[in-house]
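J.: Kindly generate the corresponding structure for this input.
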Amino acid sequence: MGPAWPWLLGAGVLASVCCQPFPVHGDKNPGVPQTSSHQLAELAPAYHKVVPTITNFALRLYKQLAARTPGNTLFSPVSISSTLALLALGAHGDTQTEILEGLGFNLTETPSPDIHQGFQSLLRTLDLPSPKFELKVGNSLFLDKQLKPQQRFLDSVKELYGAVAFSANFTDSATTGRQINEFVKKQTYGQVSDCFQELGHDTLMVLLNYIFFKAKWKHPFDRYRTRKQEERTSGHAPLMQQREMHRFLYDQQVACTVLQIEYSGNARLLLVLPDPGKMRQVEAALQPETLRRWGQRFQPSLLDLHLPRFSISGTYNLEEILPQIGLTNIFDVGADFSGIAEQLNRTISRVSHRAVVDMNEKGTEVGAASGLLSQPPALNTTSAPHAHFNRPFLLLLWEVTTQSLLLLGKVANPAAG
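T.: Next up is the predicted model:
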């Protein structure tokens, strides 16, 4: 049985109305904060300046997407927020302010240099290698060859966001589009493909963010038990089953069951199962303080868990959604992105995002943790409470070290793909 995994994959792009990387001056550029390895250790806590705001932004964005999307909803808050923050680095004046305030930052309390250092700290921490799971976050820019990008911007995005800028020929939009899609496919190991199918001849820039997550369950599901259940039912997503120790709670006030499932690395999955007919009530209660309250109330217990095996995706043109949460003028002709290139003082025409998640049974147990959380032999088979995810539920995937929200979504129909 090969190691199979829950997947998280995302890609975000910003486009206004292959390829060779632009040179980066790096350490000699006086406009870029210089960061030694010793200073990096001191900067590590800087992600605390941005992570709570990203979570709040994610919950606001989710409510807009869910209101417009009757079926499955899925996106990566880290991917979208870091893409917008990177864009703010090349914006001037009111445009920069609107992007950062639209993300939810109070610029009096957290000035823009602190925000960018916070994202730098977050992205570098998320990108640290781990023997337990794989997490890859990256940024790239594709700028039309007619543009003359500001060197200060190229150096800053490389230093703060790890982003490399490439020169592209958008006059041949079909070829360039294929090159960008191949780039995304390669960076996400083939899981995200054909993201950007329509690049116009007047495109001047594509700003890309990708995220790839691959981790084993701490307690893998038994594929044989799923197969037996699959033989009894048809036309529905097969239910994975296990009896294991998990941390969960029932929130009577919100009318939902909340379950925390651990991976073998620094990641946790939060599943929220509303009572029948209570999804809208739960979505309305989805606030940062609700998440904090749940985190304080979890209790470990043996649980009889039934969870669908599924693969779903979400693809969005966010230019229709972001104005609803404050990002309005960045789509106006007067938006100022001259910090990227002087010729780029024009409107952003498209903000696209795609995320894919695949969850299944397989994985490799960690010996010590498995022994600690295995089923106590003395417990009666009828004593374990049930968590039966046979109706729509929410999922929130967290990276534990930074407490950042990698994935947020609703599984309305696990068989819909």
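J.: For the rest of this, base every contact and every neighbour count on C-alpha atoms.
T.: Noted.
J.: which residues does the spatially most central residue of the chain contact?
T.: Among the residues of the chain, S76 comes closest to the average C-alpha position under C-alpha atoms, centre = their mean, at 2.2 Å. With contacts defined as C-alpha atoms under 8 Å, 6 or more residues apart in numbering, S76 is in contact with 10, 355, 405-408.
J.: From the residues you listed, which land in strands?
T.: Secondary structure from DSSP state E places 10, 355, 405-408 of the contacts of S76 in strands.
J.: Only whichever of those are buried, select them in PyMOL.
T.: Remark: buried members of the ones in strands among the contacts of S76, expressed as a PyMOL selection using 16 or more other C-alpha atoms under 10 Å:
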select buried, resi 10+355+405+406+407+408
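J.: what's the neighbour count on Q150?
T.: Residues lying near Q150 (other C-alpha atoms under 10 Å) number 14.
J.: Please, which helix or strand holds the closest residue to L199 other than its chain neighbours?
T.: Counting by C-alpha to C-alpha, 6 or more residues apart in numbering, L199 lies nearest to S173, which is 5.6 Å off, once chain neighbours are set aside. Secondary structure assignment for S173, by DSSP states H and E: helix 173-187.
J.: Also this sequence, please, to line up against the first:
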Amino acid sequence: MTAIGCIDDSTVHSPDVSDSEDISEDTPSFDSQPISSASIDPQLTAANTKFAVKLFSQIYREQSDRNILISPASVAFALAMTYNGASGETQAAMARTLELQEMSIEEVNNAYEALKSTLENLDENVQLAIANALWANLGIDFNAKFLNDTQKFYQAEVTEIDFDRANAPATINNWVKQNTKGKIDSIIDRIPPDTILFLINAIYFKGDWSKPFEREATTEQTFTSINGNQKQHPLMSQTGDYQYLENKLFQGVSLPYGNGQFSFYIFLPKEDIKLSQVVDGLNDLSWETWMSEFILKPGSVRVPKFELEYEIVLNETLKTLGMKVVFDRDRANFSKIRTSPPNLAIDRVKHKTFIEVNEQGTEAAASTSVGVVATSAREIQEPFNMVVDRPFLCAIRENRTGTIVFMGSIVDP
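T.: Predicted coordinates:
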């Protein structure tokens, strides 16, 4: 076991928390070249898709009457780092929830390293930055392998600060703000007295449409919200050729960014179908089926402009999905984080997101915090018309790896 200050001094930081705004905006530089999707373990991409759809589906069951936006990728990165510290029953529960049962921890880490590099280097017209950090309480000894693995495979910045200082939350929040380009200004609102560690992920996405919407074509249209109320809302309008899917439940369209590696997917329930019926039919198998059935087709789309901020504490959701033990201070086993007493458990998993969709493109950001506490061939097609004027399901997906970066349901833009 090694004190945190002895782990690779080039990536261990001890900022002066007396002035949190003075933290450098520089991010660590790594000699990572783009990695082909062939080198990414397909087991991880499949696991991430399963986790993404069941995480969103569970949150929707809890909050179907409100706008929802999550970044499954952000939650997965944060929990994967934490997974490195788990043992026994705790590790097994996390593996089941994250759908990693068939992968060794070495395979998981290598796959996440490849995935991060791939996602960040696919399209020069799309900004996708994934940042990870481990914030450790001053003077705590941590397992050297745990720290080294988070640095090596997740390029996590490891920073030691005094959690007892009043402005320690501001120091951590400033890192989040910097790594989301100011779109999320805080993730930590309190530090419980027994907290020894925060594992945090931040994702920033900014993509211009491959074909921008003309501002002059945006008009006020009637949008009917989930409760049946109607309001006037700006809908962007465009015609062209799109990847399109229509079935008995919904119309679906894929709006590409940049060179087409990333797309914004919209699933609009049919007039006589509720959004809940679409979500009820959502699972990893149906999602992959939907993705395979999109075809290029001419048509017209009208899409709402909207801006949304969302936050959720994921404790109860993750417990429902099988991770109850990680929050149990009597049973949780994170002995790979710190091998000496006291025992450790997860106190809170907090998630925040932001998205803005307009004529130019989409800007989105997410942050996830895991707080660890001590316990003791094309044919001619008829044009389609798709007017998104009622609640809909949406996602930002990377099309090569299938990574769901964001997923949400908009019931009242």
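J.: Now check the residue nearest to the centre of the first structure against the second structure: what is it aligned to?
T.: Taking TM-score structural alignment, the alignment pairs S76 of the first structure with S71 from the second structure.
J.: From W209 of the second structure, how far off is that match?
T.: Applying C-alpha to C-alpha, to the nearest Å, the value for S71 of the second structure to W209 of the second structure is 20 Å.
J.: what's the answer for Q155 of the second structure, then?
T.: 30 Å.
J.: Name the nearest residue to S193 of the first structure, ignoring sequence neighbours.
T.: Residue nearest to S193 of the first structure in three dimensions, not counting chain neighbours: K185, with 5.1 Å by C-alpha to C-alpha, 6+ apart.
J.: was I right about the one you found contacting R178?
T.: No - at 10.3 Å, K185 of the first structure does not count as touching R178 under the criterion of C-alpha atoms under 8 Å.
J.: Pull up the overlap in contacts between those two.
T.: D194.
J.: So for the lengthiest helix in the second structure, what gets flagged as buried?
T.: Secondary structure of the second structure per DSSP state H: the longest helix is helix 42-63. Within helix 42-63 of the second structure, the residues that qualify as buried are 43-60, counting by 16+ other C-alpha under 10 Å.
J.: packing partners for that helix?
T.: Other elements packing on helix 42-63 of the second structure under the criterion 3 or more C-alpha pairs under 8 Å, 6 or more residues apart in numbering; DSSP states H and E are helix 72-83, helix 88-98, helix 105-120, helix 275-280, helix 284-293, helix 315-318, strand 404-410.
J.: how many other residues sit next to the equivalent of L275 of the second structure over in the first structure?
T.: If you follow L275 of the second structure across to the first structure using TM-score structural alignment, you land on M279. The burial count assigned to M279 of the first structure is 21, neighbours taken as other C-alpha under 10 Å.
J.: ditto for F153 of the second structure
T.: Here the count is done by other C-alpha under 10 Å, and F153 of the second structure has 18 residues near it.
J.: and the gap between it and V313 of the second structure?
T.: 26 Å.
J.: Then T150 of the second structure?
T.: T150 of the second structure is 23 Å from V313 of the second structure, by C-alpha to C-alpha.
J.: Stretch 192-201 of the first structure maps to which residues in the second structure?
T.: With TM-score structural alignment as the criterion, stretch 192-201 of the first structure aligns to 184-193.
J.: Ends of the matching stretch, what's the gap?
T.: From its first residue to its last, stretch 184-193 of the second structure covers 25 Å (C-alpha to C-alpha).
J.: same question, stretch 63-79 of the second structure
T.: 22 Å.
J.: Stretch 205-222 of the second structure now?
T.: 29 Å.
J.: Return the residue of the first structure aligned against E160 of the second structure.
T.: Aligned by TM-score structural alignment, E160 of the second structure pairs with S167 of the first structure.
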